[in-house]
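# Show me the folded form of this:
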Amino acid sequence: MKLLVTGGAGFIGSAVVRQAVAQGHEVVNLDALTYAACLENVASVADQETYAFEHCDIRDAAAVEAVFERHAPDAVMHLAAESHVDRSIDGPGLFIETNVNGTFNLLQAARAHWERQGRPEGFRFHHISTDEVYGSLGAEGQFTEDTPYAPNSPYSASKAASDHLVRAWGETYGLPVVITNCSNNYGPFHFPEKLIPVVILNALAGKEIPVYGKGENVRDWLFVEDHADALLTVLQRGEVGRSYNIGGENEARNIDLVRMICAILDELRPQERPYSSLISFVQDRPGHDMRYAIDPSRMRGELNWRPSVTLEQGLRKTVEWYLENEVWWRALQDREGVGVRLGKA
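Alright, predicted model coming up:
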């Protein structure tokens, strides 16, 4: 297939690009190269004949339309988004422009392209979203594909809005769409503003490791390469008009996750004092959801997919990658907002 992957220079998008090329697909990587994007993330496939890059902002409808006309993709995998909750608290407008208006532009361009091609049955618009659209769970229960939407942050609200747009274009115009909602991703090439890379890099620098509130918020952690595999599985075998929740089956409290990372660092890069001594509890994020957890039954039952990497395995792989790739993350330290506490509102 020829895939148009939006946000393919970002964290999850680049994992999809690398796997798709490895599987033999042609890939057009559309990315605006905002602060969180790095072309180094796809350097391993950049010289492949089956790979092409388009520097394009999904907020620019005409530019998006031109990409479709140039490349005529068989499918769209839409990952381009503003995704950091803390940044959405400080500047929600950009999240609406990119996640809502940008998705609208893509849907319109995809629909026009699909109709020009004679509405091929094999075409797919795969929208990649988040479990945060469902809001917050208590101590029990899991999100299913039928859980009502109840977003609590500007970020999750913008993603919920984009999900609804995609569903509407499927129902109203017949565009062949699928939607996936994933749990928290982690792994190589994770931009250093999210929890796991912050813990690793602050620990290596001997800086305070900030943990919001009491660290009791629970997340389900999904290794990014597992997620990329799941996304390509849904694209090729998922049912049109269906949504699929993709989870890592690895729930952990934030404080336990941080301590696990510190223990791995103690083993791989020992210091005089344990890294856990750097942990500091800080003012919580406004509207911080307490718990996310995904019921993966549909992915298992319909598509025979489940994650292959446990949290312990994935964290070790991630820490080892950061230890071995200092050149990559050093180059990002001076980007806007990195190393600064955002989202205090």
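
# going forward, measure contacts and count neighbours with C-alpha atoms only.
Will do.

# which SSE is residue 262 in?
Assigned by DSSP states H and E, residue 262 falls within helix 254-268.

# Packing partners of that helix?
Contacts defined by 3 or more Cα pairs under 8 Å, 6 or more residues apart in numbering; DSSP states H and E place helix 254-268 against helix 195-205, helix 311-324.

# Looking at those helices, which is nearest to residue 339?
Comparison of these against residue 339 by Cα to Cα identifies helix 195-205 as nearest, at 7.9 Å.

# Just give me the neighbour total for residue 336.
Neighbouring residues of residue 336 were enumerated by other Cα atoms under 10 Å; the total is 10.

# Please generate a structure for the following sequence too, so the two can be compared:
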Amino acid sequence: MILVTGGAGFIGSNFILDWLAQSDEPVLNLDALTYAGNSENLASLTTDARYTFVHGSIGDGALVTNLMTRYQPRAIVNFAAESHVDRSIHGPEDFIQTNIVGAFRLLEAARAHWGGLRDRQEFRFLHISTDEVFGTLQAGDPAFDEQNQYQPNSPYSASKAAADHLMRAYHHTYGLPVLTTNCSNNYGPFHFPEKLIPLVIHNAISGRPLPLYGDGRQIRDWLYVKDHCSAIRRVLDAGLPGQTYNIGGWNERTNLEVVMMLCDVLDELKPRADGSSYQEQITFVTDRPGHDRRYAINAGKIEAELGWRPAETFETGIRKTVRWYLDHPDWVRNVTLGSYRNWIAKQYA
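Predicted coordinates:
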């Protein structure tokens, strides 16, 4: 069995679904079901004997210890995190508690569990992190590789950087077989629509403005979530303990380019009733504080050492993503009620 934390979130739920589509190894999912955690993502597994869900937080050390004692996982994959920069600016404490304190308590429970195993060589702790820990790049700078200095610029990225340092320390000090992956911006099914791509899709078909911060020319590398899941499986299977692996899509795009492409695909798949383009709904809003200008991932190490490359281009991944949201209006409707509307109104006022 493997223990997945934060498995009801965007990347975690995609990972569990893909894992059980390819393996009979059971999954124990521990998730606190905060606003972005959605058990509906995994509704297809309700009667699957290979899947077990536990409602709880990685910050609950006693619960995590009890689960490890009871289920004896051979690996932990840690997705559990607060992950939205905008929310970290408005309320950083949740990010400190989950991303730092929670990671520490999970590590402590894992260390105790690992120490009691007969075959300690087989155990792995895989921590999912972000490229935002590296800070920002200028237009001509080389992409982030695994040797880049950490220079986080938001409460979110600082909390993730702190967790990464704890992972490194627990491997170096105690020998815990930790692996860390730093990924670029993910997109795809089950993405909570506070992030750029699902927000634009939702707003476009709802007839609302498509908000772009500043001039819209911030650059990100984009990674289709199912490609990310395949990379995580590869690192878990063959990665070397103590190593970090950058995972990227080799797709640098400005936010404006992303939104324009989304509008083009929507114009084709779900045209506006008046026949005009969704691009008419693009609205530039005040930039957020400390907005990093460019992220770019050099994923050469994972390709050279583990033989992984993304299968999707940005064009194929975007089309699949738009189609998924158009085909799942009930899911979108259920996650965009109540507090979500209040948050969007506050953020883009």
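
# In CSV: the helices and strands packed on helix 254-268 of structure 1, plus mean neighbour count.
Written out in CSV, the entries for these read as follows (neighbours: other Cα atoms under 10 Å):
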stretch, mean neighbour count
helix 195-205, 20
helix 311-324, 17
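
# Redo the ones you listed as JSON lines? Include distance to residue 258 of structure 1.
Converted to JSON lines, these look like this (distance: least, Cα to Cα, whole Å):
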{"stretch": "helix 195-205", "distance to residue 258 of structure 1": "7"}
{"stretch": "helix 311-324", "distance to residue 258 of structure 1": "10"}
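
# separation between the residue of structure 2 most remote from its centre and residue 268 of structure 2?
Outermost residue of structure 2 with respect to the C-alpha centroid, by Cα atoms, centre = their mean, is residue 274; its distance is 36.2 Å. Noted for residue 274 of structure 2: a distance of 14 Å to residue 268 of structure 2, by Cα to Cα, to the nearest Å.

# How about residue 172 of structure 2?
The value you get for residue 172 of structure 2 to residue 268 of structure 2, if Cα to Cα is used, is 53 Å.

# okay, the two: which has more neighbours?
Each of residue 172 of structure 2 and residue 268 had its neighbours counted (other Cα under 10 Å), and the higher figure belongs to residue 172 (13 against 10).

# quick one: contacts for that one?
When the contact criterion is Cα atoms under 8 Å, 6 or more residues apart in numbering, the partners of residue 172 of structure 2 are residue 242.

# Share the number of residues neighbouring the nearest residue to residue 144 of structure 1 once chain neighbours are set aside, please.
The shortest distance from residue 144 of structure 1 to any non-neighbouring residue, by Cα to Cα, 6 or more residues apart in numbering, is to residue 295 (5.5 Å). By other Cα under 10 Å, the residues close to residue 295 of structure 1 number 18.

# From residue 245 of structure 2, how far off is the counterpart of residue 295 of structure 1 in structure 2?
Using TM-score structural alignment as the criterion, residue 295 of structure 1 maps onto residue 298 of structure 2. Between residue 298 of structure 2 and residue 245 of structure 2 the distance, using Cα to Cα, works out to 10 Å.

# post-alignment, stretch 157-172 of structure 1 versus structure 2, mean distance?
On superposition with structure 2, the average gap between stretch 157-172 of structure 1 and its aligned counterparts reaches 0.4 Å (mean Cα distance after the TM-score superposition for structure 1).

# Now that stretch: buried residues?
For stretch 157-172 of structure 1, the buried set under the neighbour-count rule, 16 or more other Cα atoms under 10 Å, comprises 157, 158, 159, 160, 161, 162, 163, 165, 166, 167, 169, 170.
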